[in-house]
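S.K.: quick one: sequence and predicted model below, then my questions.
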Amino acid sequence: TCVPIVGDIPLTDEKQGAIAVFENQNNLMSETFRNIRTNLQFMLGNDKKVILVTSTVSGEGKSFISANLAISLSLLGKKVVIVGLDIRKPGLNKVFNIPRKEVGITQYLANPEKNLMDLVQLSDVSKNLYILPGGTVPPNPTELLARDGLDKAIETLKKNYDYVILDTAPVGMVTDTLLIGRVADLSVYVCRADYTHKNEYTLINELAKKDKLPSLCTVINGLDLKRRKYGYYYGYGKYGKFYGYGKRYGYGYGYGEQSHDKES
């Protein structure tokens, strides 16, 4: 690929759960996300703060990485908000055990007169981490994301938080994420070892070449340390398989109308 690889994430036990980074823990996973955090901060510079996270298809670990990156940034003492912008299939409620699925950013996008900050919740993971879930699944997700309500929402969040993490839909299946790209400063594309097809990097390189996503970089997820003989390799691997995702995402196909089943 022509885009920077900002980190590798180790394979973890699927029983561990979605949260892998904790305060005052110096394990491999925490160190891995510190490394990714440092690389992304270097790419962002001082005045940019909106990070978009996406993948090609479901099961590659984008919500896992979004959540743990947000936690890692919050442990620096920074105020961080993670936004569920995969509004067709919101996933942050499950990651952070949020029971009220009807409360979220779709309420604001449908009615920008609402107070956005009333929809933001403090997480129980870190005192500096806030969550703005996806909310009720709308009948017109693409149209909602194309409106200027999204631009206004991100501007409001930028005024109130040091970092804004956007957990978005898989770019290989719908065009939603390409629309969201206009409000981001940096894009993290998640690929998963032994899962993502190598030819997906053709899509990643094309997105970078045509500037369809800003400052695109990639993370390799799910590297099995037991299969690596030399060096340090990071990844979390099989987690997506056990996270309730099948091969298909429930969207139909988006970018290029291609099927990305393993058999294809």
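M.R.: That came through fine.
S.K.: alpha carbons only for contacts and neighbour counts from here, please
M.R.: Noted.
S.K.: following the helix of greatest length in the chain, which helix or strand shows up next?
M.R.: As assigned by DSSP state H, the longest helix anywhere in the chain is helix 28-44. Following helix 28-44 in sequence order, the next helix or strand is strand 50-55 (DSSP states H and E).
S.K.: I'd like the next helix or strand past that following strand.
M.R.: Sequence-wise, the next helix or strand downstream of strand 50-55 (DSSP H and E) is helix 62-74.
S.K.: another one to put next to it:
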Amino acid sequence: MVETGTSTGAATGTGTDTDWRAWQESWDRQQEWYMPDREERFRVMLDMVEATVGAEPRVLDLACGTGSITDRLLRRFPNATSTGVDLDPALLTIARGYFAGDERVSFVTADLLDPAWPAALPHTSYDAVLTATALHWLHSEPLTTLYGQVATLVRDGGVFMNADHMKDGSTPRVNAAERAHRHAAMDRARAAGALDWADWWELAAQDPELAGPTAERFRIYGEHADRDTPSTEWHARTLREAGFDEARTVWSSPSDALVLALK
């Protein structure tokens, strides 16, 4: 399933009084409840964009959601451009509303499991392809296929980065201790009023502009369920096998990592 479109409200049916900035910020806060170091991974990601391809990149925001990466990209690099691609109709509605009128941004509705999805993009190559906390929805086999497709979209000298849950299965005691510590902090934040995933989607379903797209996204995806979370070594090796010259971790927390691959 593919559909192209710019970020203008008129083109996407988002020309309403809905406060899209508030929804964008609400999504960020909900995600930070799970990942308190979320901004740090974005900072390192953009540092490495500048280090590898400069301050005016053409970027593909892969599985873009509400456009969190694009938002930070354009605030740091005003001359950058971004194409966001996703299948989630609710998150894309927020993204299109939030970026309405910004000619640096366009969005494509596409299923990354559809082999034809790259054909819907406005460009055949990108300086950087960036993604965060999204590809864990895919099992290892379709993710391997996706990495091969991404390798054809990144120009020679360009970069791909994936920040996501990447577990080291060889350290179960460390993993258990980290998880217990993180969840204790999450419980405290929850008691203070933080929204979790289910709370956030319940609110979205009550918004007149998001109710329909939210119902559609649950028809497409169902409830959230983590899939594979292979190690950083698996990601780096698979990216090299897909056609990247170099790949390694450039940032990590006890549970997540940012893997960079250079074409």
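M.R.: On my side now, so go ahead. Only a predicted model underlies this, so the values are computations on that prediction, with no experimental measurement involved.
S.K.: TM-score of the superposed pair?
M.R.: The TM-score (TM-score structural alignment, normalised by the length of structure 2) is 0.42; 160 aligned residues with a Cα RMSD of 4.8 Å.
S.K.: so the longest helix of structure 1 versus helix 62-74, what angle?
M.R.: 80 degrees (axes from the mean of the first three to the mean of the last three Cα atoms, to 10 degrees).
S.K.: who does helix 28-44 of structure 1 touch, helix- and strand-wise?
M.R.: For helix 28-44 of structure 1, the packing partners by 3 or more Cα pairs under 8 Å, 6 or more residues apart in numbering; DSSP states H and E come out as strand 5-10, helix 62-74.
S.K.: in the last one, what's buried?
M.R.: Buried positions in helix 62-74 of structure 1, judged by neighbour count with 16 or more other Cα atoms under 10 Å: 62-74.
S.K.: next SSE downstream of that helix?
M.R.: Remark: after helix 62-74 of structure 1, the chain's next helix or strand is strand 80-85, criterion DSSP H and E.
S.K.: other SSEs contacting that next one?
M.R.: In this structure, strand 80-85 of structure 1 makes packing contacts with helix 62-74, helix 105-110, strand 129-132, strand 163-168, judged by 3+ Cα pairs under 8 Å, 6+ apart.
S.K.: packing partners of the third one?
M.R.: Secondary structure elements in contact with strand 129-132 of structure 1, counted by 3+ Cα pairs under 8 Å, 6+ apart, are helix 62-74, strand 80-85, strand 121-122.
S.K.: buried ones in whichever helix or strand comes after that strand, by neighbour count?
M.R.: Note on strand 129-132 of structure 1: by DSSP H and E, the next helix or strand toward the C-terminus is helix 141-146. Across helix 141-146 of structure 1, burial judged by 16+ other Cα under 10 Å covers 141-142, 144-146.
S.K.: between the next helix or strand after helix 141-146 of structure 1 and strand 80-85, how big is the angle?
M.R.: On the C-terminal side of helix 141-146 of structure 1, the closest following helix or strand by DSSP H and E is helix 148-160. Between helix 148-160 of structure 1 and strand 80-85, the angle comes out at 170 degrees (the same axes, to 10 degrees).
S.K.: next, the angle from helix 148-160 of structure 1 to strand 50-55.
M.R.: Counting by the same axes, to 10 degrees, helix 148-160 of structure 1 lies at 120 degrees to strand 50-55.
S.K.: out of the helices and strands packed on helix 28-44 of structure 1, nearest to Phe42 of structure 1?
M.R.: Taking Cα to Cα as the criterion, Phe42 of structure 1 comes closest to strand 5-10 out of the helices and strands packed on helix 28-44 of structure 1, the separation being 10.3 Å.
S.K.: for the closest one, name the packing helices and strands.
M.R.: Packing partners of strand 5-10 of structure 1 (3+ Cα pairs under 8 Å, 6+ apart): helix 28-44, strand 216-223.
S.K.: now the helices and strands packed on helix 28-44 of structure 1 in TSV, with distance to Thr156 of structure 1?
M.R.: Listed next are the helices and strands packed on helix 28-44 of structure 1 as TSV, based on distance: least, Cα to Cα, whole Å:
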stretch	distance to Thr156 of structure 1
strand 5-10	28
helix 62-74	18
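S.K.: please identify the most buried of the helices and strands packed on strand 5-10 of structure 1.
M.R.: Ranked by average neighbour count under the criterion mean count of other Cα atoms under 10 Å, those are headed by strand 216-223 at a mean of 25.
S.K.: mind giving me the packing neighbours of it?
M.R.: Going by 3+ Cα pairs under 8 Å, 6+ apart, strand 216-223 of structure 1 lies up against strand 5-10, strand 186-192.
S.K.: got JSON lines for those, with distance to Val50 of structure 1 too?
M.R.: As requested, these are exported to JSON lines (distance: least, Cα to Cα, whole Å):
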{"stretch": "strand 5-10", "distance to Val50 of structure 1": "16"}
{"stretch": "strand 186-192", "distance to Val50 of structure 1": "7"}
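S.K.: columns mean neighbour count and distance to Asn221 of structure 1 on top of these, output as CSV?
M.R.: Listed next are these as CSV, based on neighbours: other Cα atoms under 10 Å; distance: least, Cα to Cα, whole Å:
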stretch, mean neighbour count, distance to Asn221 of structure 1
strand 5-10, 22, 5
strand 186-192, 25, 4
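S.K.: surely Ile131 of structure 1 and Ile82 touch.
M.R.: Yes: with contact defined as Cα atoms under 8 Å, Ile131 of structure 1 counts as touching Ile82 (5.1 Å).
S.K.: those two - which one has more neighbours?
M.R.: The neighbour count for Ile131 of structure 1 versus Ile82, taken as other Cα atoms under 10 Å, is higher for Ile82 (28 against 24).
S.K.: measure the more buried one to Asn39 of structure 1 for me?
M.R.: 19 Å (Cα to Cα, to the nearest Å).
S.K.: thinking again about what came up before, just give me the closest of the buried residues of helix 141-146 of structure 1 to Ala110 of structure 1.
M.R.: Among the buried residues of helix 141-146 of structure 1, and counting by Cα to Cα, the member closest to Ala110 of structure 1 is Leu144, at 6.7 Å.
S.K.: ok, that closest one - contacts?
M.R.: Neighbouring residues of Leu144 of structure 1 by Cα atoms under 8 Å, 6 or more residues apart in numbering: 106, 109-110, 150.
S.K.: kindly indicate the member of these with the most neighbours.
M.R.: Greatest neighbour count in the contacts of Leu144 of structure 1, by other Cα under 10 Å, goes to Thr106: 26 neighbours.
S.K.: list the contacts for Arg41 of structure 2?
M.R.: Arg41 of structure 2 sits next to 163, 251, 258 when contact means Cα under 8 Å, 6+ apart.
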